[in-house]
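# Give the three-dimensional model of this entry:
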Amino acid sequence: MSLALPPLSLYVHMPWCVRKCPYCDFNSHAAPELVPQAQYIDALLDDLQNDVAAVQGRALTSIFFGGGTPSLFAPDQVGRLLEGVRRHIPFDPAIEITLEANPGTIEHGRFSGYRDAGVNRVSLGAQTFNEEQLKLLGRIHGAGDIARAVEELRQAGLDNFNLDLMYGLPAQNVAQALQDLESALALQPAHLSQYQLTLEPGTVFYHRPPPLPDPDDCWQMQIDSQELLAARGYEQYEVSAYARTGRRSRHNLNYWEFGDYIGIGAGAHGKLTRLDAREVIERTTRVKQPREYLSRSADSRLSERRVVPGEDLPFEFMLNGLRLIEGFNEQAFEARTGLSFEVLGGKIAAAERKGLLEQEGHRQWRATGDGQRFLNDLQELFLPS
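From the prediction side, this is the model:
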């Protein structure tokens, strides 16, 4: 089998927030009084040079500004970065360019500036519409800020927006979780991402856990939410992602389908298929601390570049592909990993016996209902022996 070049995306990490949330384990840092915006954009454009050779004639299908809080950066700086990227890598005519935004950091007219800079999709970190829960989560916005941000988006002509929502919040019950979802749906987003709150190591919540709902209640929240979203015209296409027709996230789909992405910025990760000297898949990592990232020269901002061993590729592929409701097909596995599907024979059979995986059509596989509920158990079956 031979590797084939998959679609290519760009992830841009903006590491600063107004305040660090107690549940967050992302590489985010409380912003200094003056965020060094121009200096950081310069560093990002220099950093891009580390991976330009891996483009190999492809155009970017998507760009995602994540964080942190990218909406702390002015529209003109976002535009300057996009112009600089385009000088080095062509853009697909239908490119999706997403900016994450905190409803509490949006000033009047800001979204129009982002639209003019080239942003055509926004992801709003709503999390919840319950004022008490917002305070417990350490969010700097209120429920009213979410509605105002959505109105700003519509005035700017940015109707392709996502709302991030969480469930399983401290002391939350099923009815409260569904009321949150109703509040989100009232704003008519094109896309909705709904995640269960988990206690991640290294976070404040991990060391001082709040009272979380019973796991069975959390499962009921998920099931009831899926039913409500389906009834309102939102198709679930990934474990935590729902979209109206034609509004699936191209960027996130590229992750889940084991596509390639360049990652630039403090702590950013990348995954690249190389067909030059030898056919390999590489993982890249940038220097994590923003201050160190800014102080380094362009060629030393890359803290790691490693080839993924062949025996790890099945697990890495399944870690992503099994999250998709439609699952994956054998041809995609072979093209994206360079391995024969036969290497999975025993593991596929084991997953079928456990009732976690099923065949759907010709050479197409997907997680069963139990497989989705116990996704970690299913994914672990594909770890190297």
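# alpha carbons only for contacts and neighbour counts from here, please
Will do.
# Find the residue at the geometric middle of the chain.
Closest to where the C-alpha atoms of the chain average out (Cα atoms, centre = their mean) is Asn252, at 5.6 Å.
# Could you pull up the contacting residues of the residue lying closest to Leu165 once chain neighbours are set aside?
With sequence-adjacent residues excluded and distances taken as Cα to Cα, 6 or more residues apart in numbering, Leu165 is closest to Gln127, at 4.0 Å. With contacts defined as Cα atoms under 8 Å, 6 or more residues apart in numbering, Gln127 is in contact with Leu134, Leu163, Asp164, Leu165, Met166.
# do that again at 10 Å, thanks
By Cα atoms under 10 Å, 6 or more residues apart in numbering, the residues touching Gln127 are 133-134, 137, 139, 143, 146, 163-167, 169, 180, 184, 193-195, 197.
# Quick check: it vs Pro93, distance?
Note on Gln127: its distance to Pro93, by Cα to Cα, to the nearest Å, is 32 Å.
# so where's the longest strand in this structure?
Longest strand in the chain, counting residues (DSSP state E): strand 91-101.
# Next up, the contacts around the residue nearest to the centre of the chain.
Here Asn252 is in contact with Ser9, Ser62, Phe64, Glu238, Ala241, Phe258, Gly259 (Cα under 10 Å, 6+ apart).
# quick one more, to check against the first:
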Amino acid sequence: FTTEKALAYRDGGINRISFGLQTFDDRLLKVIGRPHRARDVETTIEAIHAAKFDNFSLDVIYGIPGQTEAELRADLARAAATGATHLSCFRLEIIPFTTLKLREAAGELPERLPVEALDAMDLIVSEELTRHGYREYGAFNFAKPGYESVHNEIAFVAPQGEYVGFGNSAYSFINDHVYTNHAHLENYEAAVIEGRDPIAKAHRLTAYEAMSRYFVLGVKFLRVRRGPFIERFGLEPEQLFGDVIRGLEEAGVWRREGDDWVITPRGRQYINNVAKSFYVGGSVGHRQHAEFVPTITPEQILRYARKVEAIANADAPQEQP
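The predicted structure follows:
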């Protein structure tokens, strides 16, 4: 990323840049298999500042196997010192059928952090970034006053609005349709050059899916408004999600506050599970479009399978002669 590219973005009307820092610790970057290093991030930030493009956001990943609380605090302090107006902080998820999961099975990663350590890190993120002048306004989002993401507040906060995404991998939501652009840059470019819509997949939400979406996305911003749901869909949420709502209240992960439901501190720690409670129909276990599924080659699978086999053989009791 260069100053020239930042200037081109600014001159083209883009007013905010977001990029994946993940961590400033080169050791941890290697653990999660990221190709960049801390110096690459510093160079990018220097280019952004040189272009006087000072409204930018960083993504931070924490809960990495082998990460300590001190390392997390150092990452957060360093991220705040860059002048970023917005930070999005996510726990690492090791997802099945990815290279990271294969590496874990092959014994290439440090041991996962216990749940108690991850919960403690959630609190550290909130406390440290609040101390550095950021306001928490969603499950993963922190902004300096006045720099909250407009996209987040339109796309997630209930009742959600419409938006258009430009570029490869971008999503749009218009007229109850979800549109997904091509993930691969060459496919996206070819469609644009040929005058075609660069859409890889489109889906019209059913009424049931739209009601589910209202809650699934709204939960991510810690408050779901009941009144707008009734106005939009003509029925009370309890008629559709009564059992789910009662179960979440009994679990202590959310509570009623006036006419809204609010995620509790305990619920914030399990926010993705709370959101998934409202999945319905085809959303349950629904696979992503093929372009968006991480590709694992047969060679990778075989290589890691051999490592797993070697580990199992080494741990097996040896027969005595």
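# Can you report how many residues neighbour the spatially closest residue to His177 of structure 2 that is not a sequence neighbour?
Closest residue to His177 of structure 2 apart from its sequence neighbours, by Cα to Cα, 6+ apart: Arg204 at 4.3 Å. Arg204 of structure 2 has 14 neighbouring residues, counting by other Cα atoms under 10 Å.
# Repeat that for Arg363 of structure 1.
Neighbours of Arg363 of structure 1 under the rule other Cα under 10 Å: 12.
# immediately after the longest helix anywhere in structure 1, which helix or strand?
Longest helix in structure 1, counting residues (DSSP state H): helix 215-231. Later in the chain than helix 215-231 of structure 1, the nearest helix or strand by DSSP states H and E is strand 235-238.
# average distance between that following strand and structure 2?
Here strand 235-238 of structure 1, set against structure 2 after superposition, deviates by a mean of 0.9 Å using mean Cα distance after the TM-score superposition for structure 1.
# which SS class is whichever residue in structure 1 pairs up with Pro65 of structure 2?
Applying TM-score structural alignment, one finds that Pro65 of structure 2 aligns to Pro170 in structure 1. Secondary structure state of Pro170 of structure 1, per DSSP: H, G, I helix; E, B strand; the rest coil, is coil.
# Just list the residues touching Pro170 of structure 1, thanks.
Neighbour list for Pro170 of structure 1: Gln133, Leu136, Leu137, Leu197, Pro209, Pro210, Pro211, Leu212, Pro213 [criterion: Cα under 10 Å, 6+ apart].
# What is the neighbour count of the fourth one?
Burial of Leu197 of structure 1 is recorded as 17 neighbouring residues (other Cα under 10 Å).
# That one contacts Gly168, correct?
Yes. Applying Cα atoms under 10 Å, one finds Leu197 of structure 1 in contact with Gly168, separated by 5.6 Å.
# overlap in contacts of these two?
Counting by Cα under 10 Å, 6+ apart, the residues touching both Leu197 of structure 1 and Gly168 are Leu212, Cys218.
# re earlier: show me what the residue nearest to the centre of structure 1 lines up with in structure 2.
Using TM-score structural alignment, Asn252 of structure 1 pairs with Asn152 in structure 2.
# Lys271 of structure 1 too?
Aligned counterpart of Lys271 of structure 1 in structure 2: Phe173 (TM-score structural alignment).
# Surely its match touches Gly161?
Yes. Between Phe173 of structure 2 and Gly161 a contact is recorded at 8.0 Å, counting by Cα under 10 Å.
# Look at those two and report which has more neighbours.
Ranked by neighbour count (other Cα under 10 Å), Phe173 of structure 2 and Gly161 place Phe173 first, with 19 against 14.
# Just give the nearest non-adjacent residue to Ala80 of structure 2, would you?
His132 (6.8 Å).
# Checking Phe19 of structure 2 next. Helix, strand or coil?
Following three-state DSSP, we place Phe19 of structure 2 in the strand state.
# Now check structure 1 for the residue matching it.
Match for Phe19 of structure 2 (TM-score structural alignment): Leu124.
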